[in-house]
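Engineer: okay, structure incoming, though there's no sequence with it:
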């Protein structure tokens, strides 16, 4: 059923396919006893025409580089997506009816557990920004002609991330991106902001440089012409389709209160839609000769720094990534308009063709990286640690997608100095630790940073590297190794009476404190826990057994950071050491970096006082 144009006979066939998609969405939700069939029914004709006439996709070869990409930004309409997979012959009818059951691949919202799904959706406002990343990859990195189609809901156009995406795509003139907006008027609890006023959406989207088309979303001829027009545009296209939620079933069509529920009488609804169909769609094949550029790789020689010198870890990150980009053409870098400060500018200078400026739009910044990694690229995302909180939902969903990202947060903690609390990342360790399958790394010196920057290139999942603004002493030689999940014991003796655990900026403070304590006859072990997650539990257990007392010190709120990571390492231990935590307790203001550490109670003097207090208990 692959067709190039739509005459009357083919229009009728596509209309029948739309009815089949509605029926199968109803059946799936009815079998599950939950789901969103009405949201699926409104977009059924839109997806029928796309599947039957315009999508280019080989369902038997999901890694074909020429395949188009379809993202259901309105992920709650998953019954429609699964009905499309059934119509394409990718899943059997028996599997369709396992929707939302334990162990089924057909989850309540789509995830890449299904090989035809690129990313997890369901948190509204994410599909289009990720689509921007895929479109950038297709045009600028893969240099292939695949299209990126994104089905959006009208409710999610209230999300700011959607407008970050519209702005970025319009500015970049991504003519390979099509947003299909299902304007069905009704949201979860009632009418949407603009209802069926597609012109209101069109004015706003066109202002960002998009080509816009307003159509009747149930007229297959109009839908087909809109898709054809979009394919000929030299700009991204938004198709604003006026639809009716629950289309085709009088009991729920354009009715409030039906959202997120199976139909009250599925059998009657199916009869009203003309009964079950068994249409199988022969989806258009992609360009069989398409192939992206093959990444070049070579042996890496990372920058080396002289012990005893002072270098900011942000600088070491920038220089290491620049070197990595020189030997790996699959590495890309994305900036939130702070590359001068984060030192991502070194990469931009040497590899401008793989550097992407996302401006002050952190949600789009992370989303673009998620889209690029779908195509096998290796993205490094960099901005101030504090600003990554704006994109946390995108990071959370990226983890659900199984995405591999390398996120670098600079200017972390009170040690940034005079800029004050608005610029200080003091929560970042906690929220990256909470992500599924994440690694959280906080290097203290330049050689450690360079090694870890390279190490995360081949790590799957989300890796977070925290860098420091100011210069710090180079403690390690360039020949040292720093495995993820490891630590370094910097001071140790058989007579150690307590263990000080530090990371990043607090490591030099811990060493200075240990020297002062040693001068008073108190031996202290010092551990550089540069891998905050996974943490080196074995080394911590050994130190606890030897010393009985553990003091943690971190440039972070006490909740969720290094101290809690250390405590977590003892949750199943047979014996528990005495543990005390030093962290930032009061809201900081403006002061010099050293004054900030002192005021926060995490400088060497505070560590000495904390050690004495712990020993006196």
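Structural biologist: Cool, the structure landed. Just so it is clear, the structure is predicted and the values come from calculations on it, not from any experiment. Numbering: from 1, shown residues only.

Engineer: use CA for all of it now, contacts and neighbours both
Structural biologist: Will do.

Engineer: now residue 513, nearest residue through space, not along the chain?
Structural biologist: Take residue 513 and drop its neighbours on the chain: the residue closest to it by C-alpha to C-alpha, 6 or more residues apart in numbering is residue 604, 4.8 Å away.

Engineer: counting neighbours, what do you get for that neighbour?
Structural biologist: Using other C-alpha atoms under 10 Å, residue 604 has 23 neighbouring residues.

Engineer: could you list every residue that touches it?
Structural biologist: Taking C-alpha atoms under 8 Å, 6 or more residues apart in numbering, we find residue 604 in contact with 509, 510, 511, 512, 513.

Engineer: likewise for residue 582?
Structural biologist: Counting by C-alpha under 8 Å, 6+ apart, the residues that residue 582 touches are 551, 552, 553, 554, 558, 563, 601, 602, 607, 610.

Engineer: hang on, the earlier thing: in helices, which of the contacts of residue 604 fall?
Structural biologist: The helices, defined by DSSP state H, take in 509, 510, 511, 512, 513 from those.

Engineer: report the contact partners of the fourth one.
Structural biologist: Each residue near residue 512 by C-alpha under 8 Å, 6+ apart is listed here: residue 604.

Engineer: mind listing the strands for the stretch 101-250 of the chain?
Structural biologist: For the stretch 101-250 of the chain, the strands defined by DSSP state E, counting those that start in this stretch cover 148-153, 177-183, 211-216, 237-242.

Engineer: how about those in CSV, adding distance to residue 422 and mean neighbour count?
Structural biologist: Shown next, in CSV, are those (distance: least, C-alpha to C-alpha, whole Å; neighbours: other C-alpha atoms under 10 Å):
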stretch, distance to residue 422, mean neighbour count
strand 148-153, 34, 26
strand 177-183, 35, 28
strand 211-216, 38, 20
strand 237-242, 37, 27
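
Engineer: okay if I get the ones you listed as CSV plus distance to residue 129?
Structural biologist: Shown next, in CSV, are these (distance: least, C-alpha to C-alpha, whole Å):
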stretch, distance to residue 129
strand 148-153, 10
strand 177-183, 11
strand 211-216, 17
strand 237-242, 14
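
Engineer: one more to weigh against that first structure:
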């Protein structure tokens, strides 16, 4: 397209954005109008994409980080022939693929769900990492950001990581339209302010008039030709560009235009221009990843092994068997044990340093390209990335997250390092799987199973060593549990997971000496939960007692209680959990202080069966 045609295409994208929002009675047309010329030039001249084959390995990847500008994205899809005009006008309506913020669950051309600002660029970094280090393909990643989201810390985690990795296949386009939701942004139209920040992180910066299509075209060409560093294009634009009643005016964010018909006429009326997006290179071929039988580590009964150690060994073994498995860590690989994977498969190991938002975002980006990521850090620190986990679920992303150093059992480090909310956090995520193994063989088996699951998968590992209680050939189906002590005279059931399994077994043995039979269930699958086994235990013993190294809200106790939410009779349910703020102490002292060690379980059980004794 020549200059005039590119300008006309930009106007068409504005008109269609206005039309879509007007039909919906809601939306963000003014935010779409500011970036219309940027998208027009990108789709017409620089994006290489086969809309008939969104899975094509050589396709460029476009991420709309400012997801509220979805009318612009859908209007571009219409111009590219992927969406018809009739569908465009179903925007935001029940059953429409064209949601208020785009998601890949609905549209195959969307890379990741956006709308929680500050996430598109970090995920784009993950996609670019796949292209640069794994796929070794020449596809480019284009990320369109808004200026408001540059206030998010995750943007700068991404900026530093992209520069550190020399991601010259990544281009960020910032639509600097000056206005946020409630008024001016922090830096307004001061492009120099943004440029200084990106330059400090090692980016190549380009400043342009975001409504001059020739300058936009040259800027994209410069970005493509830049090597050794990522590029950011800082484009000065006007929100609501082209319509005098709304252009560069406050108070119109997230609202349809007051008079859509008048605005459309002012923009030159509806058009039906079609843009032929360039096809990707035909030379690219689908990646072939090796998949062999997994030779998991095997541990002998009675061995003292930390589940984090078993995780590291199992992950390395899984990486040997499967060429599509990758590992990421937040600079604690010597503690989480992902360093074992890094030593054996350095080409598939990604060090994300102390940047947990970027850690999870990179995993999401890698997953979009067909890789199977395992991302690890301390369980407590994954809470910093909860919003990225939530958005990954909305995307339908398949990622494995592993949190080590969970609970008060870590000991002297104190509460800042103790993951005591992680089970609740991950259980609340839509479609998630939550696993909490208690021994090394169980851990190894679950690590391997995670690779084949859908959605968000979370594995909780422990710092201290515990005895191996399962043989290396034992099976642990997701959604299952293990009954470790059972008899026809059981008077209550203790439900535990992870470190508390061993405490529960010790308590059961001591109670047996006093003639009190107690059933013990290892509920290693916290979500989905084994409702059938729990129901049978409730019927046969009359009382369930959960024991967890976690706060009482949202963890094991709630998982068990919810198993009886289908209308069946609810048994007597007692919960032992961490109810006070722990300090620094030895692991056994921590468990005792929380009342979740063998002594605490024994005392609670005797009270429940009304056989408390004074020794």
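Structural biologist: Perfect, I can see it now. Just so you know, these numbers come straight off a predicted model, no measurement behind them.

Engineer: sorry, back to before: most neighbours among the contacts of residue 604 of the first structure, which one is it?
Structural biologist: Across those, neighbour numbers were computed from other C-alpha under 10 Å; residue 510 holds the maximum, 33 neighbours.

Engineer: if any of the contacts of residue 582 of the first structure are buried, put those into a ChimeraX selection.
Structural biologist: A single ChimeraX command suffices to select whichever of those are buried according to 16 or more other C-alpha atoms under 10 Å:
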select :551,552,553,554,558,563,601,602,607,610
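
Engineer: of the contacts of residue 582 of the first structure, which belong to helices?
Structural biologist: Judged by DSSP H, the subset of the contacts of residue 582 of the first structure located in helices is 563, 607, 610.

Engineer: export these to CSV and append columns for distance to residue 115 of the first structure.
Structural biologist: Output for these, formatted as CSV (distance: C-alpha to C-alpha, whole Å):
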residue, distance to residue 115 of the first structure
563, 40
607, 52
610, 53
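
Engineer: residue 526 of the first structure: which of these is nearest?
Structural biologist: Using C-alpha to C-alpha, residue 607 is the member of these that lies nearest residue 526 of the first structure, at 11.4 Å.

Engineer: mind checking what the closest one lines up with in the second structure?
Structural biologist: Correspondence of residue 607 of the first structure to the second structure, assessed by TM-score structural alignment: residue 601.

Engineer: distance-wise, check the nearest residue to its match once chain neighbours are set aside relative to residue 586 of the second structure.
Structural biologist: Residue nearest to residue 601 of the second structure in three dimensions, not counting chain neighbours: residue 507, with 6.1 Å by C-alpha to C-alpha, 6+ apart. Applying C-alpha to C-alpha, to the nearest Å, the value for residue 507 of the second structure to residue 586 of the second structure is 20 Å.

Engineer: again with residue 392 of the second structure
Structural biologist: Taking C-alpha to C-alpha, one finds residue 392 of the second structure at 37 Å from residue 586 of the second structure.

Engineer: re earlier: which one among the contacts of residue 604 of the first structure gets closest to residue 234 of the first structure?
Structural biologist: residue 509 (57.1 Å).

Engineer: would you confirm that that closest one contacts residue 603?
Structural biologist: Yes - Residue 509 of the first structure is within contact range of residue 603, at 5.5 Å (criterion: C-alpha atoms under 8 Å).

Engineer: before we move on, back to that, of residue 392 and residue 586 of the second structure, who's got more company?
Structural biologist: When neighbours are counted by other C-alpha under 10 Å, residue 392 of the second structure and residue 586 differ, and residue 392 comes out ahead with 26 against 16.

Engineer: quick one on the thing from earlier: right, and the strands of the stretch 101-250 of the first structure - which one's nearest residue 438 of the first structure?
Structural biologist: Among the strands of the stretch 101-250 of the first structure, the nearest to residue 438 of the first structure by C-alpha to C-alpha is strand 148-153 (27.8 Å).

Engineer: tell me, that closest one lands on which residues of the second structure?
Structural biologist: Counting by TM-score structural alignment, strand 148-153 of the first structure corresponds to 141-146 in the second structure.

Engineer: map residue 51 of the first structure onto the second structure.
Structural biologist: So, by TM-score structural alignment, residue 51 of the first structure is matched to residue 43.

Engineer: repeat for residue 491 of the first structure
Structural biologist: Applying TM-score structural alignment, one finds that residue 491 of the first structure aligns to residue 485 in the second structure.

Engineer: cool, and residue 597 of the first structure?
Structural biologist: Match for residue 597 of the first structure (TM-score structural alignment): residue 591.

Engineer: its match: what secondary structure?
Structural biologist: Counting by DSSP: H, G, I helix; E, B strand; the rest coil, the backbone at residue 591 of the second structure sits in helix.

Engineer: please list all residues in contact with it.
Structural biologist: Residue 591 of the second structure sits next to 408, 409, 549, 597 when contact means C-alpha under 8 Å, 6+ apart.

Engineer: and the first one, how close does it get to residue 468 of the second structure?
Structural biologist: What it means is residue 408 of the second structure. Taking C-alpha to C-alpha as the measure, residue 408 of the second structure falls 21 Å from residue 468 of the second structure.

Engineer: picking up where we left off before, of all the strands of the stretch 101-250 of the first structure, which one is nearest residue 588 of the first structure?
Structural biologist: With C-alpha to C-alpha as the measure, strand 148-153 is the member of those nearest residue 588 of the first structure (42.1 Å).

Engineer: have a look at how far, on average, the closest one is from the second structure.
Structural biologist: For strand 148-153 of the first structure, the mean deviation from the second structure after alignment is 0.2 Å (mean C-alpha distance after the TM-score superposition for the first structure).

Engineer: counting contacts, what elements does that strand pack onto?
Structural biologist: Helices and strands touching strand 148-153 of the first structure, by 3 or more C-alpha pairs under 8 Å, 6 or more residues apart in numbering; DSSP states H and E, are strand 69-72, helix 127-136, strand 177-183.
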